[in-house]
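Participant: Fold the following.
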Amino acid sequence: MSIEVVVGRIGRAHGIRGDVAIHVTTDEPHRRFAKGVKLRCGDGTVLEVAAVRWHGGRLLLSFVGLSDRTVVEALTGQQLFVDVDEEEQPSGKDEFFDRQLIGLAVQDASGAVRGTISEVAHLPAQDLLLVDVDGQRRMVPFVAQLVPVVDIAGGFVRLADVQGLLEDI
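Facilitator: This is a model prediction of the structure:
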């Protein structure tokens, strides 16, 4: 069985030939944005990747049949989806899909449940876990020093003993 997964969002047009910058939200852009891959927009439009390149740290794509800047500008802001097998696992050790993390309980170092992961934000410097704690959202850098235990089967992540990590600043 497959599930629909968000892999990115279309950013601004780049150049005059229909290239667009992509805000990547997948840890495996080489798999999700390869030439020939079909991506689905939030409005249902299907786009086939014609070319892929990196420029200045940004992923640029062009799509089959869309070779004009004006046409692709209308796609700005569209989320991009792919269908993946529900059983598919990330290619690297200690890597996780967002869908595996969202909904996990967040425990403090003593094992007490403090909140739930509601979202994973992929930023240039690092990934962040967005944790709902008592009706408020907290951001936790998703690095091994702060999140030493990720137990997908057990349904939780455990945070390191760092004072103030889930508290008001």
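Participant: okay, CA-based contacts and neighbour counts for the rest of this
Facilitator: Will do.
Participant: Would you map the strands across this protein?
Facilitator: 2-14, 19-24, 38-41, 46-55, 58-63, 79-85, 105-107, 113-122, 127-133, 136-141, 149-151, 156-158 (DSSP state E).
Participant: now for those, which one comes closest to residue 164?
Facilitator: strand 136-141 (10.8 Å; C-alpha to C-alpha).
Participant: With distance to residue 71 as extra columns, can I get the strands of the chain in TSV?
Facilitator: Putting those into TSV (distance: least, C-alpha to C-alpha, whole Å) gives the following:
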stretch	distance to residue 71
strand 2-14	9
strand 19-24	10
strand 38-41	14
strand 46-55	13
strand 58-63	11
strand 79-85	16
strand 105-107	43
strand 113-122	28
strand 127-133	32
strand 136-141	37
strand 149-151	43
strand 156-158	44
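Participant: Can you say which of those is nearest to residue 165?
Facilitator: strand 136-141 (7.1 Å).
Participant: now the angle from that closest one to strand 113-122?
Facilitator: If you take axes from the mean of the first three to the mean of the last three C-alpha atoms, to 10 degrees, strand 136-141 sits at 60 degrees to strand 113-122.
Participant: what about strand 136-141, distance to the chain center?
Facilitator: 16 Å (C-alpha atoms, centre = their mean, to the nearest Å).
Participant: Also this sequence, please, to line up against the first:
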Amino acid sequence: MQVVIGRIGRAHGIRGELNVDIRTDEPDRRFAPGSSVVCGPRTLTVASARHHGGRLVVAFKEIPDRTAAEQLHGTVLEAVIDPEDTPDDPDEFYDHQLVGLEVRSGDDVVGTVTGLVHLPYQDTLTVDVDGREVFVPFVTELVPVVDIAGGFVTVADVAGLLDPDQAENAASDLAGD
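Facilitator: Got it, this is the predicted structure:
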């Protein structure tokens, strides 16, 4: 099983180093020298990793120069994990742990988590609500409860979050229409 751990940004310098946007709470573990990552169809070995200017700069043994590094811009990096593994932080979850969970709002079951979209600044849950695909920002304010053992997540009761028609009606009500 693979989990997303980063996305390759711009090349750094001329020796094949890359800026990596971190998508894991375990960067020291995932980008430790000698560890392997999946980068598209290939596996890369971390040669070194360091923080520079608020970014993680990583060199891979298989990427010898800037030209090779530039070809990887935008590529998602993944780590291979045992499906039974869980993150060390109890507030972190792997995608496969979330997919299939019931989505509750209050006491009602309103949908099912069908996936996770990894965006540059936050993750977003993909939820099936009565056959419609709805995107819910995966932030504590909107998803305050994640109960893997119980098989559900709780989504805040915010007008329009799960039903776009509700958002339009709420906006009309605020505008005095």
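Participant: Next, name the residue at the spatial heart of structure 1.
Facilitator: Note on structure 1: the residue nearest the mean C-alpha position is residue 25, at 2.8 Å, using C-alpha atoms, centre = their mean.
Participant: Translate it into the numbering of structure 2.
Facilitator: Using TM-score structural alignment, the partner of residue 25 of structure 1 in structure 2 is residue 23.
Participant: Tell me which residues touch its match, please.
Facilitator: For residue 23 of structure 2, the contacting residues are 4, 5, 6, 7, 118, by C-alpha atoms under 8 Å, 6 or more residues apart in numbering.
Participant: quick one: what's aligned to the last one in structure 1?
Facilitator: Same thing as residue 118 of structure 2. Per TM-score structural alignment, residue 118 of structure 2 is aligned with residue 121.
Participant: tell me the contacts of that match?
Facilitator: 25, 127, 128, 129, 130 are the contacts of residue 121 of structure 1 under C-alpha under 8 Å, 6+ apart.
Participant: ok, now residue 2 of structure 2?
Facilitator: 78, 79, 80, 81 are the contacts of residue 2 of structure 2 under C-alpha under 8 Å, 6+ apart.
Participant: And it, what's its match in structure 1?
Facilitator: In structure 1, the residue matched to residue 2 of structure 2 (TM-score structural alignment) is residue 4.
Participant: and what of residue 49 of structure 2?
Facilitator: Aligned partner of residue 49 of structure 2 by TM-score structural alignment: residue 52.
Participant: quick revisit: quick one, which of the strands of structure 1 is nearest to residue 99 of structure 1?
Facilitator: Nearest of the strands of structure 1 to residue 99 of structure 1, taken as C-alpha to C-alpha: strand 2-14 at 7.9 Å.
Participant: List the buried residues of stretch 66-74 of structure 2.
Facilitator: Judged by neighbour count using 16 or more other C-alpha atoms under 10 Å, the buried positions of stretch 66-74 of structure 2 are 66, 69, 70, 72, 73.
Participant: What sits closest to the counterpart of the third one in structure 1 if chain neighbours are left out?
Facilitator: The equivalent of residue 70 of structure 2 in structure 1 is residue 73 (alignment by TM-score structural alignment). Nearest non-adjacent residue to residue 73 of structure 1, counting by C-alpha to C-alpha, 6 or more residues apart in numbering: residue 13, 5.7 Å away.
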